[in-house]
Every structure is written in structure tokens, then in C-alpha cells.
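Colleague: Turn this into a structure:
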Amino acid sequence: MRFDLTDLQLFAHIADSGSITAGARLAHLALPSASARVRGLEQALGVPLLRRGRRGVEPTEAGLALLRHARIIGRQVEDLRGDLAQFADGLKGQIRLLCNTSAMTEFLPDALAAFLAAHPGLGVDLEERPSRDIVQAVAEGVADIGIITDAVDSAALQTFAVCDDTLVLAMARNHPLARQLGQRRSMAFADALDHDFLGLAGDSALQQYATGQAARLGRRLHCNIRLRSFEAVCRMCAAGAGVALLPATAAHRHDDERLLKTVKLTDDWAARKLLVCVRDRSTLPAPARELLAALLD
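Modeller: The predicted structure is shown next:
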């Protein structure tokens, strides 16, 4: 049985997007051609690969098995290109890097900028995701490198600690919670949940993490506004608009005028570390090995 790389890439795009139309567009194929390729795969294998519904498509059990191998093969092809490219005009390639919110805003900017300046032939496909999703993606070969917190189970991967990622509560010095705390410099997360929070917009990994911790306490995290950056959150906090859960580094960096009161959390989950994770350092393609070394430095 022969498998066409284009068919495998197309199937991965369809599974990821949940749509044959979107998958065809990502694979740069006309819709009739993409549909015919999927039917050809199903006929060759003798099993349905997609479950069609009103809201799109999703892989069947057989489709999930094919998807897993399609991703592995796709990554191997990219690794091959990356390893051979270094013998041409210097190291070239595309690296898939996933990271959580703190890494995206606090850890990566300087490290990644310096790396890309030193390796102009390389590109980095960077995406923010929750740490748990990153572990799964790296384990499945969807990403080369991940940056996660030590709060998730990453036993199946090789991990390397790079820095602390302690979470704190930030608020204006005249906020009711700040007055309630007085001289206290620490508190439990549960004791802050009666107050309005400032959150991050979109699918922020940190926002999902904060919401999940509140849910574990049987509580709801009420965000009266969502903003797009830690800087904006800190400015709104300083103006008294609410309380925010932030990395300690972000709270201190965006408080030049010392308008914020930052409070340590007594919850164990707030004392986090950032870890760089890979499936196997020795089998990374050359560009990813270079980036890993730069991140660990």
C-alpha cells in the first residue's frame, strides 16, 4: 500500500481544522481534488477515516491512527530538510515552538530575538498554548520544543528547568483587598475570589490556568475586563479596576511608579518553574538542537 505525502499532509490539515474545505485550503488544493484524495485514502484502507457531521468532520478511530503517523512522517520530512539544509548555505529550517503565556511574554522575547539574529536562515513557528496541551503536542511530534510549567505531568518528556515562574496577585495600593491585607504580604487565592479580576483576552494559557484553579475551589473567577497584555493589566490594576493574577516578573517590570501592591500566594500551584521540554534531545533536527541550546543558555 502506497501513501502519498500530499495525502497525509492534507489529512492532517483536515483533522486539525475540522473541515475538508479548510484542510484543502491549507494544503493548497481545490476542494474537489481534496475530497477525491480523502475518498481514495478510505477506499485504499478499506475503513472510513472521517466522521461527517453538520458542524464539520472529525477523525474516526482509524483516522486518529492515520493522523498520528501522518504527523510523525511530516515531522521526519521537515527534520530531513533541516538537517540537509545545513550543508548548503548555512543552517536553515523551520522550528515549531509552543509555550505558555509567561514564556511568551517574559522569557522568550530576549532569548528568541538573539537566537534569530544569530541564525538568519531559521524560522520559528511560535504558538501559545496551555502547558498540558504543549506536553501532548511535543509527545506526539506536533512540536519540536515546548516551554511549560512544572505544574503539569511531563514525565514522558525530557525537561530542563530554565527559570522561576512564580505567580502573584497584583492590585492598587488603595484597593479594598489591599486595605484588608494591611501589612500582610501573602494570602490564599480563595480569599481573593470575592473581588473582580482583570484577565487576559483570547485563549490565554494563564487565563485558562487561573480559571481552572478557581474551579477546583468550587468558585468562579469573575473578570470584569480582559486585556491583551500584562502591561495593560498592570496599568488597569494600578488605576484600581481590579485584582490580577500575574507572573511576579511581569508585575514588577510594569510597575515603574510603584503603584501596585503585589502579594504572594500561599497556594502550592503558584510557586512554579518554567521547563523546556522535548521528546528526545538527541533526535532533534539540527535547527531545533541549536534553539534548545540557546534557550538553556
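Colleague: contacts, neighbours, all on C-alpha from now
Modeller: OK.
Colleague: Who are the packing partners of the longest helix belonging to the chain?
Modeller: Ordering each helix of the chain by length in residues (DSSP state H) puts helix 61-85 first. If you count contacts as 3 or more Cα pairs under 8 Å, 6 or more residues apart in numbering; DSSP states H and E, helix 61-85 packs onto helix 5-17, strand 93-99, helix 286-296.
Colleague: how far is the last one from where the chain is centred?
Modeller: I take that to be helix 286-296. Here helix 286-296 is found 18 Å from its chain centre; the criterion is Cα atoms, centre = their mean, to the nearest Å.
Colleague: Could you pull out the buried residues of stretch 87-95?
Modeller: Counting neighbours by 16 or more other Cα atoms under 10 Å, one finds that the buried residues in stretch 87-95 are 91-95.
Colleague: quick check, nearest of those residues to Ala190?
Modeller: The closest of the buried residues of stretch 87-95 to Ala190 turns out to be Ile95 (Cα to Cα; 39.8 Å).
Colleague: For that closest one, list the residues it contacts.
Modeller: For Ile95, the contacting residues are 122-125, 143-144, 287-288, by Cα atoms under 8 Å, 6 or more residues apart in numbering.
Colleague: The residue lying closest to it once chain neighbours are set aside: neighbour count?
Modeller: In space, and not counting its chain neighbours, Ile95 is closest to Val124: 4.8 Å by Cα to Cα, 6 or more residues apart in numbering. If you count neighbours by other Cα atoms under 10 Å, Val124 ends up with 16.
Colleague: so when I look at Val124, I'm seeing a strand, right?
Modeller: Yes: counting by DSSP: H, G, I helix; E, B strand; the rest coil, Val124 is part of a strand.
Colleague: For it, give its distance to Val135.
Modeller: Distance from Val124 to Val135, counting by Cα to Cα, to the nearest Å: 18 Å.
Colleague: cool, Leu45 as well?
Modeller: 31 Å.
Colleague: So between the two, which is more surrounded?
Modeller: The neighbour comparison of Leu45 against Val135 (other Cα under 10 Å) goes to Val135, with 27 against 12.
Colleague: what sits against the more buried one?
Modeller: 146, 148, 154, 157, 277.
Colleague: hmm, 10 Å instead?
Modeller: 98-99, 129, 143, 145-148, 152-157, 277-279 (Cα atoms under 10 Å, 6 or more residues apart in numbering).
Colleague: Pull out the buried residues from those residues.
Modeller: 98-99, 129, 143, 145-148, 154, 157, 277-279.
Colleague: let's see this one next to it:
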Amino acid sequence: MAPFDSVTARLILLLAETGSIGRAAEREGIASSAVSRRVSDLEARLGVVLFDRSAHGVRLTRAGEAYAEGCRGVLRAIADLDAVMADFSSGQKGSLRLACTSSALTGRLPELLARFAQKHPGISLSIGEMGAAKALLALDEGQADIAIVSDNYDFSRFDIRPFEDERIWVLAPPEHPLAPQIDPRKALPFADVLPHPIVGVHHAGSLDRLLVEAASKTGKKLEEALRVESFPALVRMVEAGFGLGFVRSTSLHLLAGTDLVCAPLAEPWAMRKLLVARRKSSPMSAAMRGFIALCEETYSPSS
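Modeller: The predicted structure follows:
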């Protein structure tokens, strides 16, 4: 049997994630035919079918699921070996790969990274902005050393530490019917918001999941006027009068220069935490230890 091919292994995982040869090829910057050929050659060599193919895309077979899980394990081991080797150096050189949500990058993380970079000038930083689910998947597959994500996910496979406290706030234009009740000094009950259309953001993202679950527990659904993919866009659409909006406290700076009114939600579930997560089984490089220590040293819990 031919030796393990890490390039093909990454393609297998990318196909499993995207369900599309075309999207996988685009992400890797190679031709679709090259992706198909690699998969077909691998299937022929293994003597199994890894993907069910249809007009709608590709999906792992049971054999494919087993092979993909094996690929994840090998790629994790390779990533872990790199981390172990980095610790043999003086600690003055190395790398730190972060997978972060937009909430983390609009909070205190940039300033914290600046402090870390000043203290460790030989450590190269790689920062990927993505949703929390993808950030945790990046940890699982050894594509990131640390993830900074919201707290409403399954963290049983990860070691977690608090990073930043945040509350969910509601936004409205001053002419909105609910505006007279919105005061930043007073918490607003979620039930008062539910009858009004909203501007949604990041479908299936952590904030979206949190709000949908909270509405479901009341037996109601959020009425979306429209949906956007970024918080600056959400603020602009709320300004334009499309509906109410929700942001985390780490994004309130986006309201600067607007006449929007805002208030924190009153419910306990609206007070959340951003967490620093790492795989329990991954070795701790000097860079990871330094960054986590800095996070713990500067974390200040809300009263």
C-alpha cells in the first residue's frame, strides 16, 4: 500500500465538510478534475467507495466516514508533533494559530494579541475569523491551536478557560415603537422584543442559536425581516428601519456615530462568556502556554 498522503487526506476532509467537489477544489485552488482523480485513485487503491456521488454533491459512505476519522487522527498527530518539536527550541521562535469568532475580534482580543506579540516577537500569529462551530472543528482537525468562541457549544473534548464576559443587547432606531422602553441603564425583558420583526445575523451562528432557542422556550418564533452576515451590516439595516437587532456587548462600539438606542436583555441566559478552548489531548507549546497565561492574567469577570 502506498504511503499516507496528507494532501489527499485534507481533500477528503474538505469534501466531507463541503459536500461538493467544485467547492473543495475552489478552496484548495486546484482543478475539480484533479480532486476527482485523487479521490478515484485512492478508492481504487483501497478497494472501497469513499463517497456516494449524486447531482447534488458527494457524501461519505460508511467506509468513507471511517477513513475520514482516520485522516483526522493522523493530521492531528502531525500537528501535535510539530508543537512538540517547537518546544525543543529556545522558545523565542514558533507559531500560534488562533480560530476566533467575530465577537472575540471586536472585543479585547486585538489588544491582547498586541501585548502577546510585543512580549514574544519571534512567535508568528495566524488568526482565522470564523463561526464557533468551524473554530472547534479546526481544533479537532489540528488546524488551530486555540479557539476563542462563545460558551453555548459542547466542550467535552476541550480544555476551556474564561476569556471575556459579554451580554446580549437589543438595538432599535429612535422612531421604533419599542424605542421609548429602551434605556441602556435598564434591562429589557426578551418578551417585549418578541412581537417585533428583527434583523437576523449569521444563520446557525452562536448568537442566532441562542436567540432561536430562547424564543422557542417561550413557544414563539422570531420574525426575521431580513438576514445579514456581519454586525456592521446589521447596525446599518437597523438604522434603516428594517427591524430590531441583537449584538453582544463586545460589538457595541459599532453604534458610534448612529442615533440607535440600545439596552441589555434582562434574562440570565443573555449573560454569556467567550471561552479559550484547546484540545485536551494536544501538547501545550510554549506559545500556547504564554497566550493562555496572558488571557488568565487579564481576565476580569463581570460583577
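Colleague: tm score of chain vs chain?
Modeller: Once the chains are overlaid, their TM-score stands at 0.77 when taken by TM-score structural alignment, normalised by the length of the first structure; 294 aligned residues with a Cα RMSD of 3.7 Å.
Colleague: hang on, isn't Ile198 of the second structure packed against His176?
Modeller: No: using Cα atoms under 10 Å, Ile198 of the second structure is not in contact with His176; the gap is 11.6 Å.
Colleague: about what we covered before: and among the helices and strands packed on helix 61-85 of the first structure, the most buried is which?
Modeller: Greatest average neighbour count among these goes to strand 93-99 (a mean of 23), per mean count of other Cα atoms under 10 Å.
Colleague: Show the subsequent helix or strand relative to it.
Modeller: Downstream of strand 93-99 of the first structure, the next assigned helix or strand under DSSP states H and E is helix 101-102.
Colleague: Packing partners of that next one?
Modeller: When contacts are defined as 3 or more Cα pairs under 10 Å, 6 or more residues apart in numbering; DSSP states H and E, helix 101-102 of the first structure packs onto strand 122-128, strand 145-149, helix 205-216, strand 244-247, helix 248-253.
Colleague: hang on, the earlier thing: so which two of the buried residues of stretch 87-95 of the first structure are the farthest from each other?
Modeller: Leu91 and Ile95 (11.9 Å).
Colleague: Now list whatever residues contact both of the two.
Modeller: Joint contacts of Leu91 of the first structure and Ile95 (Cα under 10 Å, 6+ apart) are 82, 122, 286-287.
Colleague: from the residues you listed, which two are the most distant?
Modeller: Leu122 and Ala286 (10.7 Å).
Colleague: what touches both of those two?
Modeller: Contacts common to Leu122 of the first structure and Ala286, judged by Cα under 10 Å, 6+ apart, are 82, 91-93, 95.
Colleague: Closest one to Ala244 of the first structure out of these, please.
Modeller: Nearest member of these to Ala244 of the first structure, counting by Cα to Cα, is Ile95, at 33.0 Å.
Colleague: Format the contacts of Ile95 of the first structure as a markdown table; extra columns: distance to Val162 of the first structure.
Modeller: Shown next, in a markdown table, are these (distance: Cα to Cα, whole Å):
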| residue | distance to Val162 of the first structure |
| --- | --- |
| Leu122 | 23 |
| Gly123 | 22 |
| Val124 | 19 |
| Asp125 | 21 |
| Ala143 | 19 |
| Asp144 | 17 |
| Pro287 | 20 |
| Ala288 | 17 |
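Colleague: what's the closest of those to Pro59 of the first structure?
Modeller: Ala143 (20.3 Å).
Colleague: Excluding sequence neighbours, find me the nearest residue to Ala30 of the first structure.
Modeller: Nearest residue to Ala30 of the first structure in three dimensions, chain neighbours excluded: Ala24, at 6.3 Å (Cα to Cα, 6+ apart).
Colleague: In three-state terms, label that neighbour for me.
Modeller: helix.
Colleague: got a list of what it touches?
Modeller: Ala24 of the first structure sits next to 9-11, 13-14, 17, 30-35 when contact means Cα under 10 Å, 6+ apart.
Colleague: now the helices: where do they sit in the stretch 101-250 of the first structure?
Modeller: Here the stretch 101-250 of the first structure has its helices, by DSSP state H, counting those that start in this stretch, at 101-102, 108-118, 131-139, 176-181, 205-216, 230-238, 248-253.
Colleague: hey, which of the ones you listed is tucked in deepest?
Modeller: Greatest burial across those, using mean count of other Cα under 10 Å, falls to helix 101-102, with a mean of 25.
Colleague: That helix against the second structure, how far on average?
Modeller: Superposed on the second structure, helix 101-102 of the first structure shows a mean distance of 2.8 Å to its aligned residues (mean Cα distance after the TM-score superposition for the first structure).
Colleague: next one: stretch 63-73 of the first structure
Modeller: Relative to the second structure, stretch 63-73 of the first structure is 1.9 Å off (mean Cα distance after the TM-score superposition for the first structure).
Colleague: ok, residues contacting that stretch?
Modeller: Contacts for stretch 63-73 of the first structure (Cα under 10 Å, 6+ apart): 3, 5, 7-16, 42, 47-51, 58-61, 75-79, 140-143.
Colleague: again, but for stretch 226-241 of the second structure
Modeller: Residues contacting stretch 226-241 of the second structure (Cα under 10 Å, 6+ apart): 102-103, 106, 171-176, 197-203, 205, 225, 242-248, 251-252, 254-255, 258-261.
Colleague: out of the residues you listed, which are buried?
Modeller: The neighbour count (16+ other Cα under 10 Å) marks 102-103, 106, 171-174, 176, 197-201, 205, 242-248, 251-252, 254-255, 260-261 as buried among the contacts of stretch 226-241 of the second structure.
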